[in-house]
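Asks: what follows is a predicted protein model with its sequence.
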Amino acid sequence: MDPLIITERKRKYKPDLIVSGVIIAPVLYWLIANPVPIGFAIFAIILLLIIPGFILAGYIWDVAAKITLSKDGVIFSYGRSIYDIVNFEAGFKIEPDSKFIWKNISNFDIMSLSSQSSGGSDGVLVTSTNHYLIMFYRNEDDLPAYWRQGLIRLRRFEKTPAEILELCKEFQKRVRSYARPVT
């Protein structure tokens, strides 16, 4: 059986280039067209370089998450992005891959968590939903309760959460039928 790897979609650089250009071009034009003190011009240019620097750092420190399904088991590679750090999710640390063997996996499911936050001073509530793939372990082994499920957030994957769930369940069926002895 060939392994199946479900990966995150590639980031598109064109919107980042457009945003950088829209922010930087007018300010540079204003600095060139108007006489400003040299100290202010240097300060403005340094400030403008922070935006593309942050965007570039997003590409350099972007570790893609992936789910690997193979005949040996399931591997969750959690990934990490510099934007996670800016979202105050703690320091930059890439979690180690979590490996699960098929004989201990009982089921897969999708969990969706929604949260509401204020969209600003206008009082509008913004609802964001995160989808998670949950993998449940069998209770056959003497595993602690916190080891009986695996969890990965499905935020930027190429496939929808429902497609990923279907792929996992189908692969699990194929592995179980493949592992049965032929009589």
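Replies: Nice, I can see it.
Asks: from now on I want contacts and neighbour counts done on CA atoms only, so please keep to that.
Replies: Fine.
Asks: got the contact list for the biggest helix by length in the chain?
Replies: Taking DSSP state H as the criterion, the chain has its longest helix at helix 38-60. Outside helix 38-60, the residues that touch it by CA atoms under 8 Å, 6 or more residues apart in numbering are 16, 20, 24, 28, 31, 81-83.
Asks: just the residues you listed: which are in helices?
Replies: Filtering the contacts of helix 38-60 for helices - DSSP H - leaves 16, 20, 24, 28, 31, 82-83.
Asks: quick check: residue 100 touching residue 70?
Replies: No. Contact criterion CA atoms under 8 Å: residue 100 and residue 70 do not qualify, at 10.4 Å.
Asks: between these two, what contacts are shared?
Replies: Joint contacts of residue 100 and residue 70 (CA under 8 Å, 6+ apart) do not exist.
Asks: buried subset of the contacts of helix 38-60?
Replies: With burial judged by 16 or more other CA atoms under 10 Å, the buried subset of the contacts of helix 38-60 is 20, 24, 31, 81-83.
Asks: farthest-separated two in those residues?
Replies: 31 and 81 (33.6 Å; CA to CA).
Asks: second structure for comparison follows:
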Amino acid sequence: MHAAEQILKLNPQDAGSYILLSNIYANAGRWDDVAGIRKVMNEKGIKKQPGCSWIEVGKQIHTFVLGDGSHPQINEIKIQLESLIQRLVRAGYVPDLNFVLKDLEGEEQREDSLRYHSEKLAVVFGLMNLPKGQTIRIRKNLRICGDCHLFVKLATKLEKRTIVIRDPIRYHHFHDGACSCGDYW
């Protein structure tokens, strides 16, 4: 961790460095250290950028943010998302709790923290509003997490759709249960 702490000294206002160190601590189960990093960020006024996804439907850009409830169709999106998750679970989907970077009690609470990621909301919105056969194209401001990557792969197979997600690192072209990145992102 010494190297990561040195990075904080080099660029003390870069939120990404704090988030990286916090994620390293979270993956190691060092929740007190995670809390310490978050406290330092709050004291310095450094904010984490929320996950955000955009999709164009009918010449209008629709924006989704983690857990956001402001979209006019959010209630229907959540109903359809729950339905899709249930069908995916029956087809073998198991939420990957390794991507929960919060100290949450119980598996159900941990699964809930993954449920409303912005890209999942955007995918379901695209499934609801774009005609079958049309590729669903989504843009993200942060890298896609492994659980969402698996979710989208399985959704393309189940729904027989092609989905392209552009995150800051690469294009992910999902089709028939596979991704162009070869599961390396």
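Replies: Thanks, I have the structure now. Not measured: the values here are computed from a predicted model.
Asks: could I get the TM-score for this pair?
Replies: The TM-score (TM-score structural alignment, normalised by the length of structure 1) is 0.23; 75 aligned residues with a CA RMSD of 5.8 Å.
Asks: picking that back up, out of the contacts of helix 38-60 of structure 1, who's nearest residue 111 of structure 1?
Replies: Relative to residue 111 of structure 1, and with distances defined as CA to CA, the nearest of those is residue 81, at 22.2 Å.
Asks: could the buried ones among the contacts of helix 38-60 of structure 1 go into TSV alongside distance to residue 164 of structure 1?
Replies: TSV is the format used below for these (distance: CA to CA, whole Å):
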residue	distance to residue 164 of structure 1
20	34
24	40
31	50
81	21
82	25
83	24
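Asks: from the residues you listed, pick the one nearest residue 173 of structure 1.
Replies: residue 81 (33.2 Å).
Asks: dump the residue contacts of residue 20 of structure 1.
Replies: 51-52.
Asks: in the longest helix of structure 1, which residues are buried?
Replies: Buried residues in helix 38-60 of structure 1, counting neighbours by 16+ other CA under 10 Å, are found at 48, 51-52, 55, 58.
Asks: on that earlier part again, so which of the buried ones among the contacts of helix 38-60 of structure 1 is the closest to residue 137 of structure 1?
Replies: Using CA to CA, those come closest to residue 137 of structure 1 at residue 81, 28.6 Å.
Asks: just checking, what packs against the top helix by length along structure 2?
Replies: The helix spanning the most residues in structure 2, taking DSSP H as the definition, is helix 74-90. Under the contact criterion of 3 or more CA pairs under 8 Å, 6 or more residues apart in numbering; DSSP states H and E, helix 74-90 of structure 2 touches helix 118-129, helix 146-159.
Asks: which residues touch the shortest one?
Replies: In other words, helix 118-129 of structure 2. Against helix 118-129 of structure 2 from outside (CA under 8 Å, 6+ apart): 51-55, 57, 63-67, 77-78, 80-81, 136, 138, 140, 144, 148, 151-152, 163.
Asks: just the buried ones among those residues, please.
Replies: 51-55, 63-66, 77-78, 80-81, 136, 138, 140, 144, 148, 151-152, 163.
Asks: thinking again about what came up before, identify the farthest-apart pair in the contacts of helix 38-60 of structure 1.
Replies: The widest separation within the contacts of helix 38-60 of structure 1 (CA to CA) is 33.6 Å, between 31 and 81.
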